[in-house]
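**Student:** please work out how this folds:
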Amino acid sequence: MTSTRATPLERLADVLADDMAQVNALIRARMMSENAPRIPEVTAHLIEAGGKRIRPMMTLAAARMCGYEGDAHIKLAATVEFIHTATLLHDDVVDESAKRRGRPTANLLWDNKSSVLVGDYLFARAFQLMVEPGNLRALSILSNAAAVIAEGEVLQLTAAQNLATTEATYMQVIRGKTAALFSAATQVGPVIAGSPEAQVQALYDYGDALGICFQIVDDYLDYGGAGDGLGKNLGDDFRERKLTLPVIRAIAAADATERTFWERTIGRGQQQDGDLDHAMTLLTRHGALASTRDTARHWAAQARKSVAALPDHPLRDMLADLADFVVARVN
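**Tutor:** Just a heads-up that it's a prediction; the model follows:
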């Protein structure tokens, strides 16, 4: 893709096209099952649905930027995508979602049991793949990330509908369920390349900050977006009674009447026509959306700062631009 109007993500995909073709071929090969044909059916429905593959591309970019010349980064990038896909299958069951990436979810087309079990299969495949490069530290990073992701999801479940949930708890949740895989994806690249520890840390910090930014932007867009192109409908988080950053900040600033509204709609789930509009009015009144946008920009700046310390490389600049691209969705 040579157009100067290409997005940072498109430019990154263009540079990594050959590596991504190998990753995609490996994913297709490893998601097969001779004994359970439903596994590739369910997996293909989600994997072939047009996801941007941001996480595996980050693994590939980090490895290439650090001078890696082997093929282990292909297997690790596929591992990252399998972990991500497994969590999506499980999330849609937990959230009772009907739409993912603009298409009906697997649990809607098949059933919850199929989604959970196929997700388990993909986690198992991910562990098989991450072992194959024979790098114990990379294995430790990715296996730890899988555990932290599950921990984040459980924390979110226990904090859901609890109006006492703080911003600190929210950050724990998104660091677990989203940022953990971003940071693992970028950290394993310099690890397999044998890079200096300062570069390993810088790329970990970049992935952590970008993952936090990515999730905050997604939470902002549930109230401040257009509702299309996001893979979900405007207000899904409100209907699912999720305490995301805009809502946490609006509740913190709420008067008694407003708090009664949040207790009814989020705490007890007694929602009615017009509640979403009123929720958005409250978010705007207290500047919750504007402050959430500012927080997303802060984490994008942190991501850029982290990669700025790395040696000069075209891929370094693309990763920096990717942070701006992620946060641009809230502008």
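**Student:** rest of the way, CA atoms for contacts and neighbours
**Tutor:** Will do.
**Student:** show the contacting residues for residue 198.
**Tutor:** Not one residue lies near residue 198 by C-alpha atoms under 8 Å, 6 or more residues apart in numbering.
**Student:** tally of neighbours for residue 77?
**Tutor:** 31 (other C-alpha atoms under 10 Å).
**Student:** what helix or strand is it on?
**Tutor:** helix 72-94 (DSSP states H and E).
**Student:** for residue 327, same thing?
**Tutor:** Applying DSSP H and E, one finds residue 327 within helix 314-328.
**Student:** what's that helix packed up against?
**Tutor:** helix 8-15, helix 54-65, helix 197-224, helix 288-308 (3 or more C-alpha pairs under 8 Å, 6 or more residues apart in numbering; DSSP states H and E).
**Student:** now do it against helix 54-65, angle only.
**Tutor:** 150 degrees (axes from the mean of the first three to the mean of the last three C-alpha atoms, to 10 degrees).
**Student:** thinking again about what came up before, distance to residue 323 for the helices and strands packed on helix 314-328 - can I get that in JSON lines?
**Tutor:** JSON lines is the format used below for the helices and strands packed on helix 314-328 (distance: least, C-alpha to C-alpha, whole Å):
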{"stretch": "helix 8-15", "distance to residue 323": "9"}
{"stretch": "helix 54-65", "distance to residue 323": "11"}
{"stretch": "helix 197-224", "distance to residue 323": "6"}
{"stretch": "helix 288-308", "distance to residue 323": "5"}
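**Student:** and the gap between residue 147 and residue 176?
**Tutor:** Separation of residue 147 from residue 176 (C-alpha to C-alpha, to the nearest Å) stands at 9 Å.
**Student:** same question, residue 184
**Tutor:** On the measure of C-alpha to C-alpha, residue 184 and residue 176 end up 11 Å apart.
**Student:** would you do the same for the sequence below? I want to compare the two.
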Amino acid sequence: MAVAAPSRTDHLGKPSFPEAAAALKTMLEDELAATNEVILDHLGSQVSLIPEVATHLIQAGGKRLRPLMALAAAEISGAGGQNARYLAAAVELIHAATLLHDDVVDDSALRRGFKTANVVFGNKESVLVGDFLFARAFELMVKTGQLPVLDRLSRASCTISEGEVLQLETQGNIGATEAMHLDVIRAKTATLFEAAAQAGSSACGPSPHAEALASYGANFGIAYQLVDDALDYGLGGQVRGKSVGDDFRERKMTMPVILAYRAARSDEERGFWEAAFGGGEASFEEARRLIDRDRIGEAALHHAEGFAEEAVRAAESLPEHPLKEVLVSLAVSSAARPF
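**Tutor:** Now for the predicted structure:
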């Protein structure tokens, strides 16, 4: 494991989210490289379109936060090695499979600045290759010989699918509550971070640190997604390398909309949100204006901060390790990414 201290350059003397994520990647670069080899080895198929579609998505980039979390949990728990790499690869393949399916469900055209696989290859092809990646992920889990880990990641895969259906049920429902949206986030995003950390910790058998790491992963995942939802509305016009407006156009009920609808000052403003999420024509710029005016981005971040604090508390209970400080920095900065 390559060890490098994270840089500290923001106004509070602590690393920003990109810096903390980069530090985690640097510290685990050898293990991540080995994990990437495992992933590439399991994309093979006699049907040439399968690796072509899968590689199109996986090589588009991404932070690799989920496999990194599995690898970090394994290192902290003394469970590093081939099993940890298998599980980290399985987590990334599960994530890739869900992205392929989500892009079809959401009719997305771009991901990370590239055309989505469903646009390039077709919806049917994307769904079926997503199924293939799920199967490969389970193959990797079985290789570890750890039945509890297989059980945990299997249940996470089910929960992610439930979360996607739950999001469809709330889509366009202007009466959706904060609790309903948090249920979607827990299922769609947090559960895989939680399972990745717990599985990594238990890669070689039961670990006394598995529950603390699972709590860290779950709370980090919620904070991370809450900020991502806010970024989709520009968070007061401050956007860093992220396209905006997709959630609005897809009528997804996320925290900024839930809070903005509650903050509406007139029937006209409430009518705007009701029309926008009821399927009518509505201006994204007007949505951003209302969100900026009522400082909704800051309110959304306040929600994220609470979960980030819970993640920090979980991490602080872990044994001393060079990766522990980076996990704390990652959690703290996850709720401050836009600023």
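**Student:** quantify their similarity with the TM-score.
**Tutor:** Once the chains are laid over each other, their TM-score by TM-score structural alignment, normalised by the length of the first structure reads 0.93; 324 aligned residues with a C-alpha RMSD of 1.7 Å.
**Student:** who touches the spatially most central residue of the first structure in this structure?
**Tutor:** When C-alpha atoms, centre = their mean is applied to the first structure, the residue found nearest the centroid is residue 178 (4.4 Å). If you count contacts by C-alpha under 8 Å, 6+ apart, residue 178 of the first structure has them with 149, 211-212, 215.
**Student:** the same query, at a cut-off of 7 Å, please.
**Tutor:** Counting by C-alpha atoms under 7 Å, 6 or more residues apart in numbering, residue 178 of the first structure touches 211, 215.
**Student:** that one -> the second structure?
**Tutor:** When the second structure is aligned by TM-score structural alignment, residue 178 of the first structure is paired with residue 189.
**Student:** quick one: that match and residue 330 of the second structure, what's the gap?
**Tutor:** As judged by C-alpha to C-alpha, residue 189 of the second structure and residue 330 of the second structure stand 16 Å apart.
**Student:** swap in residue 128 of the second structure?
**Tutor:** For residue 128 of the second structure, the distance to residue 330 of the second structure equals 34 Å [C-alpha to C-alpha].
**Student:** what about these two, which has more around it?
**Tutor:** Per other C-alpha under 10 Å, whichever of residue 128 of the second structure and residue 330 has more neighbours is residue 330, with 26 against 16.
**Student:** once you drop chain neighbours, what's closest to that one?
**Tutor:** residue 20 (5.2 Å; C-alpha to C-alpha, 6 or more residues apart in numbering).
**Student:** so what's that neighbour up against?
**Tutor:** Contacts of residue 20 of the second structure (C-alpha under 7 Å, 6+ apart): 6, 326, 329-330.
**Student:** among those, which recur in the first structure?
**Tutor:** Using both residues aligned by TM-score structural alignment, their matches' C-alpha atoms under 7 Å, the first structure keeps these contacts from those: 326, 329-330.
**Student:** need the contacts of residue 20 of the second structure in TSV (columns: distance to residue 181 of the second structure).
**Tutor:** As requested, these are exported to TSV (distance: C-alpha to C-alpha, whole Å):
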residue	distance to residue 181 of the second structure
6	33
326	28
329	26
330	23
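**Student:** nearest to residue 47 of the second structure among those?
**Tutor:** Within these, the smallest distance to residue 47 of the second structure is 39.7 Å, found for residue 330 (C-alpha to C-alpha).
**Student:** right, and the closest one touches residue 21 too?
**Tutor:** Yes - counting by C-alpha atoms under 7 Å, residue 330 of the second structure touches residue 21, with 6.4 Å between them.
**Student:** okay, and the common contacts of the two?
**Tutor:** By C-alpha under 7 Å, 6+ apart, no residue touches both residue 330 of the second structure and residue 21.
**Student:** show me which of the kept ones among the contacts of residue 20 of the second structure is closest to residue 240 of the second structure.
**Tutor:** The closest of these, once distances to residue 240 of the second structure are taken by C-alpha to C-alpha, is residue 330, at 17.4 Å.
**Student:** what does the closest one align to in the first structure?
**Tutor:** Aligned partner of residue 330 of the second structure by TM-score structural alignment: residue 322.
**Student:** also residue 128 of the second structure?
**Tutor:** Per TM-score structural alignment, residue 128 of the second structure is aligned with residue 117.
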